[in-house]
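Asks: After the sequence you'll find the predicted model.
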Amino acid sequence: MLAEDLISPLDVPPLANSSMDGYAVRRADIPEPGSVLPLSQRVAAGQVGQPLAAGTAARIFTGAPLPPGADAVVMQEQCTVLEGGGQVRFDVVPEPRQWVREQGEDVKRGAVVLPRGTRLTPQALGLAATVGAARLSVVRRPRVALFSTGDELVMPGEPLRPGAIYNSNRYTLQGLLAQFGCDCTDLGIVPDSREATRSALRRAAEGHDLILTSGGVSVGEEDHLRPAVEAEGRLELWQVAIKPGKPLAFGQVNTAAGASAWFVGLPGNPVASFMTFLLAVRPLLLALQGAPTAAPTPVLLEAGFDWPRPDRRREFLRVRRAGEGRLELYTNQSSGVLSSTVWGDGVVDNPPGQPIRAGERVRYLGFAEWLLT
């Protein structure tokens, strides 16, 4: 992310130039089709021509500055070079400033080319180079410590013992953190014990801006994160009225030196973990990088399904766009069905207690828009 505004020291383009291979002319010298003018000069890209004498034309190429006095360009396909090569017949009367790129047409000198908080995409880097910026001031990547809790978790590649599940959240969250430009320290799986959880939090707080966990934030006897965070720092939020994603925790964990790291505890169910990352962790990561934190703007689309029994919480229903813009609903909306996020391309943001009937317009949020920064 860009740490400060990039201001252009020049106009782009710096001079009016031709957007076509052709002939630079004074329009007054071509009163009608068939007018013939002698060639007085040749201007290639990277050259600066002489003032264009009245009653003459200049051979010009794409990107070459317009000679002073010229006020239009006629493309070569609309011209005929006469025998001997010293004269050109024009088959059309040019329009004012035809095929001319004006000085400063793209960027004006003194304009903010890239505002602070811009993600440096390939096109943004190209624009910075356009105004001659050789070095850019950027925000340090957020440093994030990631771990999962749960004795039932097994890493992919290991034998799956009875009662165990593979740790999918590790890979989903690592991918999301990479998407948002973070440096991630993977602390693996922490056993279900109070002391192990506190120890992991202390290690994670050192040298990191954010501690991100999955699992262990509910209210079961094996969920130790809440008391562990309260012992090592403070907890400012516990549970939110959304589905999926109710058990979401937010707070801070202190370091031995008296500093602190932000803490976000995501639910263990994979869809809930994914959705709460988009809703809660995404804006925090953007804020750490000085970028705008606004959520994507919902699009009103037609529901191709009925949802007669809404929850009392705000719901995020996995859907995908089908023919004619109608939304299809994934059959199983359980928070453990990660396949719904691959099948779908977004969610319906449904208010609490709001039933949906086929044909009604609903608020659609696309995953692609959420993941763009």
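Replies: In hand now; what should we look at?

Asks: C-alpha from now on. contacts and neighbour counts both.
Replies: Fine.

Asks: Secondary structure element for Leu173, which one?
Replies: Leu173 belongs to helix 168-179 when elements are defined using DSSP states H and E.

Asks: Who are the packing partners of that helix?
Replies: For helix 168-179, the packing partners by 3 or more C-alpha pairs under 8 Å, 6 or more residues apart in numbering; DSSP states H and E come out as strand 143-149, strand 183-190, helix 270-276.

Asks: export the ones you listed to TSV and tack on mean neighbour count and distance to His224?
Replies: Formatted as TSV, the helices and strands packed on helix 168-179 follow (neighbours: other C-alpha atoms under 10 Å; distance: least, C-alpha to C-alpha, whole Å):
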stretch	mean neighbour count	distance to His224
strand 143-149	24	9
strand 183-190	17	11
helix 270-276	25	17
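
Asks: so which of those gets nearest Ala287?
Replies: strand 143-149 (13.3 Å; C-alpha to C-alpha).

Asks: how far is the closest one from where the chain is centred?
Replies: Distance, stretch centre to chain centre, for strand 143-149: 23 Å (C-alpha atoms, centre = their mean, to the nearest Å).

Asks: Residues contacting that strand, please?
Replies: The contact list for strand 143-149 (C-alpha atoms under 8 Å, 6 or more residues apart in numbering) reads 169-170, 182-192, 204-205, 207-216.

Asks: tell me the angle of it relative to strand 183-190?
Replies: Per axes from the mean of the first three to the mean of the last three C-alpha atoms, to 10 degrees, the angle that strand 143-149 makes with strand 183-190 is 20 degrees.

Asks: after strand 143-149 comes which helix or strand?
Replies: Following strand 143-149 in sequence, per DSSP H and E, is strand 153-154.

Asks: can you pull the buried residues of stretch 215-234?
Replies: 215-218, 222-229, 232-234 (16 or more other C-alpha atoms under 10 Å).

Asks: State the distance spanning the first to the last residue of it.
Replies: Using C-alpha to C-alpha, to the nearest Å, the end-to-end distance of stretch 215-234 comes out at 18 Å.

Asks: just how off-centre is it within its chain?
Replies: 33 Å.

Asks: Please identify the buried residues of stretch 101-108?
Replies: Buried residues in stretch 101-108 (16+ other C-alpha under 10 Å): Arg101, Glu102, Gln103, Val107, Lys108.

Asks: Name the nearest of those relative to Asn254.
Replies: For those, the nearest to Asn254 is Val107 (46.7 Å; C-alpha to C-alpha).

Asks: now that closest one: how far from Pro162?
Replies: 63 Å.

Asks: Please list the residues outside stretch 48-61 that contact it.
Replies: So stretch 48-61 is contacted by 18-26, 29, 37-45, 64-70 (C-alpha under 8 Å, 6+ apart).

Asks: Which ones among the residues you listed lie within strands?
Replies: Those of the contacts of stretch 48-61 mapping onto strands are Ser18, Gly22, Tyr23, Ala24, Val25, Leu37, Pro38, Leu39, Ser40, Gln41, Arg42, Val43, per DSSP state E.

Asks: Alongside the first one, take a look at this:
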Amino acid sequence: MSRTADTAADTPRDPAGSEERLWSVDEHLDDILARIRPLEPIELQLLDAQGCVLVEDVVVPSALPPFDNSSMDGYAVRTADVEGASEKFPAVLTVIGDVAAGSGELPAVGPGEAARIMTGAPLPPGAEAIVPVEWTDGGTGGGPATAMAAHSAAPEGAAGEVRVHRPVAARAHVRSRGSDVSAGTLALRAGTVLGPPQIGLLAAIGRATVRVRPRPRVVVLSTGSELVPPGTDLAPGRIHDSNSFALTACARDAGAIAYRVGAVDDHAETLRATLEDQLVRADAVVTSGGVSVGAYDVVKETLSELAGDDGSVAFRRLAMQPGKPQGFGRIGPDRVPLFALPGNPVSAYVSFELFVRPALRALMGLEPVDRTTVRAVCADPVESSPGGRRQFLRGRYEDGRVTLVGGAGSHLVKSLADANALIVVPEDTTSVEAGTELDVILLG
């Protein structure tokens, strides 16, 4: 069942003219986002919330750290007792006991006394600073070179003497209570994406669960009777299915939980049954293939039936290259968003970046557009760009310059793998001279 908070309007803005007119890239994206609503918030255990978006401000309930503690293995002392200490004239103190991490009952340190202490252990009463064990004889009468080994080997609770070879200032090597965050401090703001550091902070302040918008579940499938899985020998006329792998990886990169279904034959019944089976675990569906003019009857028929009487899947021609044919709508009883992308690998990838990625971020409650666009000098000429269409070329960006990678063909997978940017040639531009400044969308 879908977890979408509200049912957005299912009817496209221009259903009657969807296939007749050219839609701009911006119009198509605006129409998609107008029909996307963020997923309902849920309470999750911390590790299950990784990658999710907070829906509430989190306030620190108590100081962190909750008590003064040692940042070193060493001895808790009074500063007056080690004043003027040196290698030649060490301060000799009586060791009254041990303070380990997690200690509850603490010995009080009086004049001429020290308590052996471990990293993270509470500062005992009376103590003002920590002398690192390397600055002592380790309580054995040996030199500094053997101090650490002696300190580790000494039995718990051992008494005796320790010689301190250096003075320390008050609060030296002490982590003060609340030095990380104090009670009442805002730990994390609503809208924060929870990564490992944020999960660690929530655990440190005692939160076992957190309220978030979940990561959207995305079902990815390719359509085409010619497709076979990687690892399978190719019969004549067959090709390996790469789109379902690439688009699943795209969905994961966008923060979603992606389920790769694989390739489905060009049969309406098979496609319908597959989609109906998958809708139970989908917050969005991404298909590739079968949307070009003259080739999308099976896909169009199937998706129209799944959309039902109160919904619609619009198939459109966009003023862009690659990726001219596009489909979008909401299907099934829960009105799950569906993106029908072109079948050529580059077209599918570019379409995902421009339309699906923003929609998945919107489902998570994030700002839709997160890819950075910069101005860069194009080192290569673009000799022919289709007039009236926004062209997206693969490029390699570095230090304010971008070079073309491969040709303009939408089947060139190698050039896509070599690129780290999309070069944007505007609709009103049919050629570009080398050295021209263009918009560049940075990938990754």
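Replies: Now that the structure is in, tell me what you want to look at. In this text the structure is predicted, and so the values were computed from the model without any measurement.

Asks: And the TM-score, once the two are fitted together?
Replies: TM-score of the superposed chains, computed with TM-score structural alignment, normalised by the length of structure 1, equals 0.75; 358 aligned residues with a C-alpha RMSD of 4.0 Å.

Asks: want to try CSV for the ones in strands among the contacts of stretch 48-61 of structure 1, with neighbour count and distance to Pro9 of structure 1 as columns?
Replies: Listed next are those as CSV, based on neighbours: other C-alpha atoms under 10 Å; distance: C-alpha to C-alpha, whole Å:
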residue, neighbour count, distance to Pro9 of structure 1
Ser18, 29, 22
Gly22, 21, 31
Tyr23, 27, 31
Ala24, 34, 28
Val25, 28, 31
Leu37, 20, 39
Pro38, 16, 39
Leu39, 19, 36
Ser40, 16, 34
Gln41, 18, 31
Arg42, 18, 30
Val43, 21, 26
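
Asks: Out of these, which is nearest to Arg326 of structure 1?
Replies: Among those, and counting by C-alpha to C-alpha, the member closest to Arg326 of structure 1 is Ser18, at 46.1 Å.

Asks: Tell me how far that closest one lies from Trp262 of structure 1.
Replies: 54 Å.

Asks: now swap in Arg282 of structure 1 and tell me
Replies: On the measure of C-alpha to C-alpha, Arg282 of structure 1 and Trp262 of structure 1 end up 13 Å apart.

Asks: nearest residue to Ala121 of structure 2 other than its sequence neighbours?
Replies: Spatial nearest neighbour of Ala121 of structure 2, excluding adjacent residues (C-alpha to C-alpha, 6 or more residues apart in numbering): Ala101 at 3.8 Å.

Asks: Isn't the one you found up against Leu123?
Replies: No: the pair Ala101 of structure 2 / Leu123 is not scored as a contact, 10.1 Å apart, by C-alpha atoms under 8 Å.

Asks: Number of residues surrounding the closest residue to Asn254 of structure 1 other than its chain neighbours?
Replies: The shortest distance from Asn254 of structure 1 to any non-neighbouring residue, by C-alpha to C-alpha, 6+ apart, is to Ser260 (4.2 Å). The number of residues packed near Ser260 of structure 1 is 20, by other C-alpha atoms under 10 Å.

Asks: Structure 2: which residue goes with Ser260 of structure 1?
Replies: Alignment note (TM-score structural alignment): Ser260 of structure 1 maps to Arg335 of structure 2.

Asks: now its match: how far from Ala307 of structure 2?
Replies: Distance from Arg335 of structure 2 to Ala307 of structure 2, by C-alpha to C-alpha: 8 Å.

Asks: Pull the contacting residues for the aligned partner of Ala72 of structure 1 in structure 2.
Replies: Matched to structure 2 by TM-score structural alignment, Ala72 of structure 1 sits across from Ala129. Residues near Ala129 of structure 2 by C-alpha under 8 Å, 6+ apart: Ala76, Val77, Arg78, Thr79, Val168, Ala169, Ala170, Arg171, Ala172, His173, Val174.

Asks: ok, so what distance separates the fifth one from Val174 of structure 2?
Replies: Looking back up the chat, that one is Val168 of structure 2. Val168 of structure 2 is 11 Å from Val174 of structure 2, where distance means C-alpha to C-alpha.

Asks: Now stretch 126-139 of structure 1: buried residues?
Replies: Leu127, Ala128, Thr130, Val131, Val138, Val139.

Asks: Need the max-distance pair from the residues you listed.
Replies: Longest span within those, C-alpha to C-alpha: Thr130 and Val139, 21.5 Å.

Asks: which residues in structure 1 form helices?
Replies: Secondary structure of structure 1 (DSSP state H): helices located at 122-130, 168-179, 194-205, 225-232, 270-276, 282-288, 339-343, 367-371.

Asks: Please tabulate the ones you listed in JSON lines, including the columns distance to Glu83 of structure 1.
Replies: Formatted as JSON lines, those follow (distance: least, C-alpha to C-alpha, whole Å):
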{"stretch": "helix 122-130", "distance to Glu83 of structure 1": "41"}
{"stretch": "helix 168-179", "distance to Glu83 of structure 1": "62"}
{"stretch": "helix 194-205", "distance to Glu83 of structure 1": "81"}
{"stretch": "helix 225-232", "distance to Glu83 of structure 1": "88"}
{"stretch": "helix 270-276", "distance to Glu83 of structure 1": "72"}
{"stretch": "helix 282-288", "distance to Glu83 of structure 1": "65"}
{"stretch": "helix 339-343", "distance to Glu83 of structure 1": "66"}
{"stretch": "helix 367-371", "distance to Glu83 of structure 1": "59"}
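
Asks: Nearest to Pro310 of structure 1 among those would be which one?
Replies: Nearest to Pro310 of structure 1, of all the helices of structure 1, is helix 270-276, at 17.3 Å by C-alpha to C-alpha.

Asks: what does that closest one correspond to over in structure 2?
Replies: In the comparison with structure 2, helix 270-276 of structure 1 aligns to the range 345-351 (TM-score structural alignment).

Asks: follow-up on the earlier one: pick the one among the buried residues of stretch 101-108 of structure 1 closest to Gly346 of structure 1.
Replies: Taking the buried residues of stretch 101-108 of structure 1 together and measuring to Gly346 of structure 1 by C-alpha to C-alpha, the closest member is Val107, at 35.8 Å.

Asks: give the contact list for that closest one.
Replies: By C-alpha under 8 Å, 6+ apart, Val107 of structure 1 lies in contact with Ser8, Leu10, Asp11, Val12, Pro13, Val113.

Asks: mind putting those residues in JSON lines, distance to Thr341 of structure 1 included?
Replies: Compiled in JSON lines, the contacts of Val107 of structure 1 are given as follows (distance: C-alpha to C-alpha, whole Å):
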{"residue": "Ser8", "distance to Thr341 of structure 1": "42"}
{"residue": "Leu10", "distance to Thr341 of structure 1": "46"}
{"residue": "Asp11", "distance to Thr341 of structure 1": "46"}
{"residue": "Val12", "distance to Thr341 of structure 1": "43"}
{"residue": "Pro13", "distance to Thr341 of structure 1": "45"}
{"residue": "Val113", "distance to Thr341 of structure 1": "36"}
